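A.B. asks: Coordinates only, no sequence provided:
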């Protein structure tokens, strides 16, 4: 569908390139994709990491699953097809942010293996890191600040990941953060060291 719509549209290249922005900002741009069950700690880690990078003068931004659904993806529900469209749109936004020279911290449950493979393909050969924020369903339900697990168990929410919709564990993530064993501050240090080692800044 999208190829038919866009076949007569040509991309317009501006005068400022991503490389120009990276050189001025003093760091690479790319995507850190946080995946994991709801309430595993994805957003908490992503926002804490954003704060650390920002304080160091590094251009960055969090794309948070819940926040995105308040606006850009407010028309989508949680069925498999809408989840896929949710991811597609976020990937396109992330590409723009990366071109703008930012480090994007994308925090999305992204429960399906095929969707995460799609995400990785879109950034193939680019700066992309998949971070699996690991946590058991039982612990996620216990710490759930919004009460969604309980509502899902009562049938008030349908298609909730970890209750009546599956989460397919990543097989080869770049980083695994087990939030039942690692606190937020330590998780942030692990990620920062990983980026530093791989010369992002």
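C.D. replies: The structure has been received and is ready for your questions. None of the values given here were measured: they were computed from a predicted structure.
A.B. asks: drop to CA atoms for contacts and neighbour counts, all remaining ones
C.D. replies: Fine.
A.B. asks: Just give me how far the helix or strand residue 150 falls within sits from the chain centre.
C.D. replies: Taking DSSP states H and E as the criterion, the element that holds residue 150 is helix 148-153. Here helix 148-153 is found 23 Å from its chain centre; the criterion is Cα atoms, centre = their mean, to the nearest Å.
A.B. asks: got another, please set it beside the one above:
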């Protein structure tokens, strides 16, 4: 059967939802606070009657991307799949909060290209490597330093920080409440959610 145009437009979904569909892409090192901020924002948006969903790197690695390793090519494919999924959610009118290390700038640019202009917001969770290593709740940095994990971002594999993110969050010393305030302000300024 031939592909047909969507019968419900993005504008119609925005009117029904009372907000626009969008992708908030949180990027940063492991332990930078991406998942914590993403879950807190999802809770706040829920309280505001906004339709949102969190896509988390760990979550996708156990399901949709369970067949992928951690080579550069596999990391790029992981983010390609995540970007495609996020774009579908955003097209359905949801605010998708993505929490992925996503170490390569070109992979993040490809994810951005999947959604209309203004509907992709790159959020850099800026946290020094030393602080991320102190947090290390999963013991990953210790294992990487001990040579048990090859190609670990920040240790034996590079992380390309965003050159011009839509927002930088200081997740080393800033509070979750401060991060939420900055994110909500950005969502209002970009007219994704209403001022009220």
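C.D. replies: It's in. Bear in mind the structure is a predicted one, so any value in this text is a computation, not a measurement.
A.B. asks: and residue 6 of structure 2, how many neighbours?
C.D. replies: 7 (other Cα atoms under 10 Å).
A.B. asks: so it, which of the three states?
C.D. replies: The three-state label given to residue 6 of structure 2 by DSSP: H, G, I helix; E, B strand; the rest coil is coil.
A.B. asks: Then residue 61 of structure 1?
C.D. replies: strand.
A.B. asks: what's the spacing between it and residue 29 of structure 1?
C.D. replies: 11 Å (Cα to Cα, to the nearest Å).
A.B. asks: quick one, strands of structure 1?
C.D. replies: Assigned by DSSP state E, the strands in structure 1 fall at 30-35, 60-64, 103-107, 128-134, 175-178.
A.B. asks: Is it possible to get JSON lines of these that adds mean neighbour count and distance to residue 93 of structure 1?
C.D. replies: Output for these, formatted as JSON lines (neighbours: other Cα atoms under 10 Å; distance: least, Cα to Cα, whole Å):
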{"stretch": "strand 30-35", "mean neighbour count": "25", "distance to residue 93 of structure 1": "11"}
{"stretch": "strand 60-64", "mean neighbour count": "20", "distance to residue 93 of structure 1": "9"}
{"stretch": "strand 103-107", "mean neighbour count": "25", "distance to residue 93 of structure 1": "10"}
{"stretch": "strand 128-134", "mean neighbour count": "22", "distance to residue 93 of structure 1": "14"}
{"stretch": "strand 175-178", "mean neighbour count": "19", "distance to residue 93 of structure 1": "23"}
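A.B. asks: Turn the ones you listed into CSV, including distance to residue 185 of structure 1.
C.D. replies: Shown next, in CSV, are these (distance: least, Cα to Cα, whole Å):
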stretch, distance to residue 185 of structure 1
strand 30-35, 16
strand 60-64, 17
strand 103-107, 16
strand 128-134, 14
strand 175-178, 11
